[in-house]
Every structure is written in structure tokens, then in C-alpha cells.
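S.K.: Any chance you could fold what I've pasted below:
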Amino acid sequence: MSHEEALEELRKRLEEKYVEFTPGSRRLYERARKVLPGGVTYQIRWLSPYPVFVERGEAQHIWDVDGNRYIDYWMGHGALILGHRHEVVRKVLENAPELGTHLGFENPYAIEYAELLARIVPGVEQVRFTNSGTEANMYAVRLARAYTGRKYIIKFEGGWHGGYDPLHVGVTPPYEGPESLGLIEDCLRYTLVAKYNDLGSVEELMKKFGNDVAAIIVEPVLGAGGAIPAEREFLKGLREIADHYGSLLIFDEVITGLRLSLGGAQEYYGVRADIVVMGKIIGGGVPGAGAFGAREEIMQLLDHLRYPNPRQRSFHGGTFTGNPLTILAGYATVKYLAEHPGVYEKMNSLWDNARRKMDSVCSRYGDVCWSTGAGSIVGIHFTRSRPRSAREAVENRWSKKVYEAFNLYARVNGILYVSEHMAHLLASIKHTWSDAEQFITVLENFLEEAKKIGGLPR
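M.R.: Below you'll find the predicted structure:
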């Protein structure tokens, strides 16, 4: 029996256990299939043989409709850095009825929040709020083109910047062409895809298109691409290349912003971006979370008073932009983080140690897996070597089945993370070393069980 066949047998046994203790989720999935395509509201939340339907959360835990408790390592797609139902956010939601959820006019709360962000995010003098990270990336790219008067955008393999058409390319193998039906090639005409952590591939594109490259957009730590961190010299090199060619450098900090440090990846890596895109944490776990910011020289192109003619400025807007509910929840979250700077050192140290211990476990089983990440962003890869890019994370896999089996193994042992095709953990300040050890123990027990049945490569 091959290791793939052994892993499939293990997966089937785990699936039987999962079905036994999640009958409520199964019933809800059968209902959902009739009214939701694929039975889910977002395909990334689908887990085989059917997703967990979660009823409530508290701190670092969630409970499904069958009453099963899990350690949550997805934390609202990484938005809940303070954990579920943190008191500062809960107070905002409790007081919301007194204000109204959507005022529809300018409000004082957005000013106070923008002032806070301008103080803590390096290089950001002015901010505009959006309704999602996708929107923030869309407006950031438009602004970069408006500022430079150029067309091309360089992004990286595995980089996920939301569903915005011109950036919806180069996310999954073969890293070329539209990532979705309904996208036409013309939408991608001015998008160039480079290799992550490979400055040579960027230089090559710049030699051909550099005089018409508006911006280089990069995730300082790949999210959907495998929780793979940029190397410091790579980001420094991007800064130098952008300066040399007169292009802007955009950091997509939807995941890394307010997570790696209070000042995000710019502070963590010591590299400045021209435009910073934010999401997730910036809304404090309340929907409608996104923002982008830059120095005034760039942001003034959004100013309708300086540029009354709409064709001479870069448009930004939205019905729910700057709504008080999201603004207040986000402000309360970021203010808490700013007033408790020690949480970053504690959280980053915890997960740096956890990654080292994971690597030690993987090493004992013949280097069949590797950890990646930075701070509280963690990835697990069942590859022949530690991946430096999304391409390596996929091409160097020794099995596809092992990812599905491990996700199921974690579920039946009280741990939830996304996805079953790429293991990502996005922890909160509520997670403890005991929680991390539980995950490491589950990983070690899984490897031991896989080894006994011949599920590991020889």
C-alpha cells in the first residue's frame, strides 16, 4: 500500500468519527445546499465531508451547533486578534443602538480613528475607510495609477488581494490567466506576476515594463499562499527597485496590519511602503472592515476640494464607508492594542517558540513537514523542504491527501483551522502556550499514527 492509499484509509476513518459527533452540522449542510451554492457562504469555509456550523465563540474557543468545543485557530479569518467577544468590542456593540448602526453622514468617530491610525502606522498621514480588504486594494491600485500616471501593477505568485479583477491572477497554479470564470483577459492586461522572495524576477519585469509600472503590491507574509514570510532583504529590495523606477510600493497588510506589530509589517521588517492597505483587525471583528492610507502627497488625489473635476481625481466611496459601528469597534480594538504594547512581544514570542517546537516534531519524523510564518501567523507544510514561496509550497508537496487527513484529525481532536488544502493558523492574544502545545501534540500524534500505517514517505 502506498502512503497515499494509507492516508486515504486514515481519512475515511476520521470522517466516520467526525460524522458521529456532528449530526447537527450535517443537517444544516443539507438545508444549506438547497439555498446556498455549495452549501456555504464562502467556499473557503467548506470542509470535507461538510463544514462545521458554528453557533458561538468566546475568547479562543468556538462551539458548534452540536455543542462541541474547539480551539479556534481561524479567528474570523484573522480579524479577531483580541479573541471572540472581547469586552472592549462587546461594549461598542451593546451601546450601538444609542447611536444607530449607520448614520449616513460624516461622524466624529471616523476622525478620531483616522487620527489614531495616522499616529501608529508608519508613513500614513491620511486614511480612507472602505467596506473590505478587497475594496481597499482596489482603491489603492487606482490611487497608485492616478499618482504615477502609469498602467502596470506587479503582484506575486500566491498573493491574495481579494476578488478585485485586475489582481485576481497568479494566486494558484499555474499562476497565470484568470483565477475565475467571468474574468476576461483584458482585465489582466496590465497585471504582471513575479515570483515571491525572488528579486531577480521583479528586476526582469522592470527591465521590460519599468517605465510604465505604477506599483508593486505585496503581502509581507503570504496569507492564502501558505503563511510564508517575505525575507527582509526581499522587501528592502522591492523598496529600492520601486524607488529606482519611480513606482510606488504597496503593502497589502490586510493580514499583517496590527498583527505583526502595532505598526504592522513596516515596523516589523523596518521597510516603508508608499501605500498601506488594511482590513480584518481594523474593524474589530465587525463587518465592513477596510482602509488604505499614505502620505498626504498621494492621498490628496482623493480630495474633491483640490480637484473638483471628478476626472482629475481618484474616486473612492461607498454607502457604508465610515459607518459608526465598524469604526467604533475598530477604534476600540486598536486603542486597546496601543495601550497594551506588550501583547505583541508576548504573542510573537509564543508563536516563534511554537514554530520551533513544530519543526522539532517534524524533524523527528524525517523532515516530512515544516512550519512557516511570522509572529502569530503560522503555516504547516507537508513538503520536502521549507517553502520560500507559494510555488514551492505546492510543487514540493509529497502528498495532497495528507492535508485533508490532518485537517480532519485536528477537527476530531478539538481544533479548527482553515483550510484542508493549506494549513493556516491566525491566533489571538487569548491563545496560550497550553493551546499551542495542544496543537503541537495533535500534529505529533497525527504523524505517529500516519507512520504506523505507512502514511509517511519512506
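S.K.: make it CA atoms for all contacts and neighbour counts henceforth
M.R.: Fine.
S.K.: ok, the residue lying closest to His431 once chain neighbours are set aside - contacts?
M.R.: Leaving out its chain neighbours, the residue that sits closest to His431 by CA to CA, 6 or more residues apart in numbering is Gln60, at 5.8 Å. Shown in contact with Gln60 (CA atoms under 8 Å, 6 or more residues apart in numbering): 71-73, 75, 83-84, 428, 430-431.
S.K.: Tell me the one among those residues nearest to Tyr18.
M.R.: Ile71 (15.9 Å; CA to CA).
S.K.: Contacts for the helix or strand in which the closest one is found, please.
M.R.: Following DSSP states H and E, one finds Ile71 within strand 69-72. Here strand 69-72 makes contact (CA under 8 Å, 6+ apart) with 60-63, 411, 414-417, 427, 435.
S.K.: To compare against the first, here's the next sequence to fold:
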Amino acid sequence: MLNLKDRIQELMAKLESEYASKTRKSADFFKKASRVLPGGTTYQIRFFKPYPIYVTKAKGVLVWDLDGNSYIDFWMGHGAHIMGHSPDFVVKAVNEAALNGTHLGYPNTLEVEYAELLTRVVPNAEMVRFSNSGTEANMYAVRLARAYTGRRYIVKIEGGWHGGYDALHVGVNPPFQGPESLGLPEEHIKYTLVVPYNDLNALEKALSSHDVAAVIMEPVLGSGGCIEPQPDYLRGVRDLTSRYGSLLIFDEVITGFRLALGGGQEYFNIKADVVTLGKIVGGGYPGAGAIVSNAEVMELLNQVKRPNARSRSFHGGTFTGNIVTLTAGYTLVSYLNSNRGVYEQLNSLWDWARRRMNEACETHDRLCWVTGVGSMTGIHFTKSKPVNAREAYQLRISEELYDLMHLYMRINNVLYMTEHMPHLLPSIIHTREHAQKLIDSLDGALSMVTSR
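M.R.: Sure thing, here's the model as predicted:
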């Protein structure tokens, strides 16, 4: 009888042949792309074995590739498309706005109106500054926290991805220490401390032994596998940061406007000192990010009250407050604000889907576990259910199972990311039928592996 490793290799060979027949044009295009793009893509997580599909069109919950295949998309532009790809009402508003200028370069009225809207829907938000990405928002938020507290150290969570900013580009992947990239000197991360998710003891040890300006974390791990907080964990984080005088920064680039209109703060009823936003805050258009906080913290950015550049914390950027991005974001968030009931439907659907997916895992020799909160869903081929990113890697049964499932899903017209850490970010317009397709596809993949 074949062991698991041999079984996976046998199945991979079969599926790669099917995939090659289905995606011949993407295979040829990958060769072309590899000559001008390192690795054939513009972002390494968009590569998957043996080569990626190349998408030519997206609408609603579907994307189409060069070969004309359509796929149900559970990645939705890295989670940016909470209302699906290219919602007509957002596209219409943006196209009309662009007729009056695509980049004004001066203060505009919409940046004020959108900021007012965000202060109404995001808990604990009194003032806003827009940025060009989640990475930028986190970079400026860290600087702002250091300016406010006069402290040096930042604590982040293992597996937490906060963008490519040097000081936070550590502790994302095993072994969760040292720089995550070539060209990143150790000195750039020497004031960054990394602790596991769902571990209050490790957090308190870091807070009690260093002058910590802020703890930055996702309320629910995103790229770390959509792992949910244990009961009272977030409350414990809030209490510890308050006790030790550190700011709590919620990176809500994924959880913001997804778990609830007010993000993780609203969903878990935990108030952060600073919140960073991205993706959805731009309504699916590029260059989207924001920092929100109370007035006391945000006034450190105020050039009127602090005219000397060295007396304030710097924030800026050519495309901050861009009218196209703000129009898209304002239109989308206004819609969500007027239709708050969609969140109960969205979260209920994916609570049900995760239960059904976990039943499939249980049926098939408990090869996997499904984690998540609301619409955020992770799949883990681990020996037990992981409670943090370290366990999500260390408890793995087989790395090759991740490759196999991703390839099987593609052949069955289902797409998600990433190949080696499945975290799915479906939209509000995904239906029960779309969720059932995912459940059936997972069941099919597991049946293929466990059949004797």
C-alpha cells in the first residue's frame, strides 16, 4: 500500500497533466513572463506550481484566465473586493469623478467627507489620515506610536503580515526571527519584538522587560492562516497594553469592513488606540490605506499646531487623498453603512461553511482543520487545530498536501490564496451555492487522497 508521500506524488503527476491540458496558454505565457518579471509574477505569493494561470477578466465572484476558463474566486483581490469584483455602483461613481481630475494634488472636499464617515463607523476614531497602502499606514502608525509614547520597541505577533515596512518585516514565516528578506539589515528590526498569537504570557514578558511603544496585531490572523483569537485573548491584550502604557494598534487591513462595518473592534467589542486600514477602504481601487485614532494621538501630525517639522510625526505622500481611490472607498463604505444587515448574512454563511468543511476533514481521517472568524477562513493540514501561526507550520502533516489541494481546486475551477497557507476572503455576494462548491471541492480533494 502506498504511504501518504507516495500517494501525493502519484496524484500530483496525474493532476499536473490535467492542469497542463486545461491551461496551455497560461503555460506559454509563464515562459514569456519569466523573461521580464522575476519569477514570472509581480508578487511571489501569486505564483503556484507548476505555473500560475494568468487572469484576463474579473467580475462579481468570477475570474477568467487566458484559456477562457472561469473560476469562483475566494481571494477577491487580496480581500479588497468585499462586494465582488467591479461593483457597478462603485465603477460608475469613480468614472464620473475622474472626469473632474484623476489626481488633484490639493486638498479636496471628499477627503473631509470620507474622514467624517470613517469617524462615524470606526469605533474610537476621531481623526483620519489617508495613505497609499496598508504598508504605509502601518509604517506611519508605528512612527506615530513612538512619537506619542517616547518609547522605542514595537511588539508584533508571529505570522502577522503588516506589509513590507522594514521594522515589521520580521516574524512572518518560520523560524519567526531575523530579517524576512535579503537586503534587510538586522539593525532595522532590532527594536521589534515578536510573540506568538494567543499567548498572553509571552506578551506580558515582552511588555515588562522593554520600553514598548505599541503592540501591533491583527484581531484575527490573516496571512498567518485566518486563526481566531481564543476567548478573552484580545481583552487580555487590551488590559496588558493599558497596564504597561503601550498603545494598541489594530491592523484592520483585512478585518476592517469585513468582520463588521466597524471591523474587529466592533466584532469583538475591543477598542484599540490606533487602527490601520487598507484594501477595502479604497473600494477595490489601488493606493488605499488610512490611519485612524483619537485626536490626542493624531494631533502629533498637525502641521498647524506643530509648524516645526521636527516637533511632529511625519506623514505624507503624493497620492494620499487621491480622488479616484477616495471616491471608490467612500461609495463602498457608504453602501455598507446603509446596508449593515449584510454582515449578519455574510458571517452566518461562512460559519456554516466552516462547520461543513470541518465535517469533511473529520470524515477523511482528520487530514485538516478549518479555522476563521466571519468570512475569514483558513485550511490547515495539521495534526491538531492550530491556535497560532507557529503551530500552523510546526504541526503540518505534509507540505505537499497544500500543493495538491491547490492544484486540485484550480482544475475544479476554484481559486484561493496562498498555495502554502490557504486563507480565503470571500465577498458579500458569494452565495450558499458558491460556498457549497468550495465544500464539495475540499471533500473531493480529501477523498482522492484517502481513497484506498
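S.K.: Could you quantify their similarity as a TM-score?
M.R.: TM-score for the superposed chains, counting by TM-score structural alignment, normalised by the length of the second structure: 0.99, backed by 451 aligned residues with a CA RMSD of 0.9 Å.
S.K.: quick one on the thing from earlier: post-alignment, the strand holding Ile71 of the first structure versus the second structure, mean distance?
M.R.: Strand 69-72 of the first structure: mean distance to aligned residues in the second structure after superposition is 0.3 Å, counting by mean CA distance after the TM-score superposition for the first structure.
S.K.: Just the buried residues of that strand, please?
M.R.: Going by neighbour count (16 or more other CA atoms under 10 Å), the buried part of strand 69-72 of the first structure is 69-72.
S.K.: elements contacting the one helix or strand Asp239 of the second structure maps to?
M.R.: Applying DSSP H and E as the criterion places Asp239 of the second structure in helix 233-244. Where contact means 3 or more CA pairs under 8 Å, 6 or more residues apart in numbering; DSSP states H and E, helix 233-244 of the second structure is packed against helix 200-209, strand 247-251.
S.K.: any idea which element the residue nearest to Arg145 of the first structure when sequence neighbours are not counted lies in?
M.R.: Leaving aside its sequence neighbours, Arg145 of the first structure sits nearest to Ala214 (CA to CA, 6+ apart; 5.3 Å). Using DSSP H and E, the secondary-structure element containing Ala214 of the first structure is strand 213-218.
S.K.: How far off centre is that strand?
M.R.: Chain-centre distance of strand 213-218 of the first structure: 19 Å, with CA atoms, centre = their mean, to the nearest Å.
S.K.: So which residues make contact with that strand?
M.R.: Contacts to strand 213-218 of the first structure, defined as CA under 8 Å, 6+ apart, come from residues 141, 144-145, 148-156, 159, 206, 238, 242, 247-252.
S.K.: Strand 212-217 and the helix or strand where Ala147 of the second structure lies, what's the angle between them?
M.R.: Of the helices and strands defined by DSSP H and E, Ala147 of the second structure is found in helix 134-149. Regarding helix 134-149 of the second structure and strand 212-217, their directions subtend 150 degrees when assessed with axes from the mean of the first three to the mean of the last three CA atoms, to 10 degrees.
S.K.: how big's the offset between helix 134-149 of the second structure and the first structure?
M.R.: Distance for helix 134-149 of the second structure, averaged over aligned residues: 0.2 Å (mean CA distance after the TM-score superposition for the first structure).
S.K.: Next secondary structure element downstream of that helix?
M.R.: Taking DSSP H and E, what comes next after helix 134-149 of the second structure is strand 153-157.
S.K.: Counting neighbours, which bits of that next one end up buried?
M.R.: Using 16+ other CA under 10 Å as the burial criterion, the residues of strand 153-157 of the second structure that qualify are 153-157.
S.K.: What separation is there between the residue nearest to the spatial centre of the second structure and Leu168 of the second structure?
M.R.: Central residue of the second structure (CA atoms, centre = their mean): Ile254, 4.2 Å from the mean position. From Ile254 of the second structure across to Leu168 of the second structure, the span is 17 Å (CA to CA, to the nearest Å).
S.K.: and what of Asn358 of the second structure?
M.R.: For Asn358 of the second structure, the distance to Leu168 of the second structure - CA to CA - is 33 Å.
S.K.: for Ala328 of the second structure, same thing?
M.R.: The gap separating Ala328 of the second structure from Leu168 of the second structure is 29 Å, by CA to CA.
S.K.: Repeat that for Asp351 of the second structure.
M.R.: Using CA to CA, Asp351 of the second structure is found at 31 Å from Leu168 of the second structure.
S.K.: which of these two has more neighbours?
M.R.: Leu168 (29 against 18; other CA atoms under 10 Å).
S.K.: give the contact list for the closest residue in space to that one that isn't next to it in sequence.
M.R.: Closest residue in space to Leu168 of the second structure, ignoring its immediate chain neighbours: His162 at 6.5 Å, by CA to CA, 6+ apart. Counting by CA under 8 Å, 6+ apart, His162 of the second structure makes contact with 134-135, 138, 168-169, 251.
S.K.: Same question for Ala272 of the second structure.
M.R.: Contact criterion CA under 8 Å, 6+ apart gives 124, 238, 247-250, 265 as the residues in contact with Ala272 of the second structure.
S.K.: now those as JSON lines including neighbour count?
M.R.: As requested, the contacts of Ala272 of the second structure are arranged in JSON lines below (neighbours: other CA atoms under 10 Å):
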{"residue": "Asn124", "neighbour count": "21"}
{"residue": "Arg238", "neighbour count": "19"}
{"residue": "Leu247", "neighbour count": "24"}
{"residue": "Leu248", "neighbour count": "24"}
{"residue": "Ile249", "neighbour count": "26"}
{"residue": "Phe250", "neighbour count": "26"}
{"residue": "Gln265", "neighbour count": "23"}
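S.K.: Can you get me a residue count around the residue nearest to Tyr70 of the first structure when sequence neighbours are not counted?
M.R.: The shortest distance from Tyr70 of the first structure to any non-neighbouring residue, by CA to CA, 6+ apart, is to Gly414 (4.4 Å). Here the count is done by other CA under 10 Å, and Gly414 of the first structure has 18 residues near it.
S.K.: Same question for Asn294 of the second structure.
M.R.: By other CA under 10 Å, the residues close to Asn294 of the second structure number 18.
S.K.: Hmm, it is touching Arg129, no?
M.R.: No: using CA atoms under 8 Å, Asn294 of the second structure makes no contact with Arg129, being 11.6 Å away.
S.K.: mind listing the helices for the first structure?
M.R.: Assigned by DSSP state H, the first structure shows helices spanning 3-21, 23-35, 87-99, 108-120, 133-148, 199-209, 232-245, 264-269, 296-299, 324-339, 342-364, 390-395, 401-412, 433-452.
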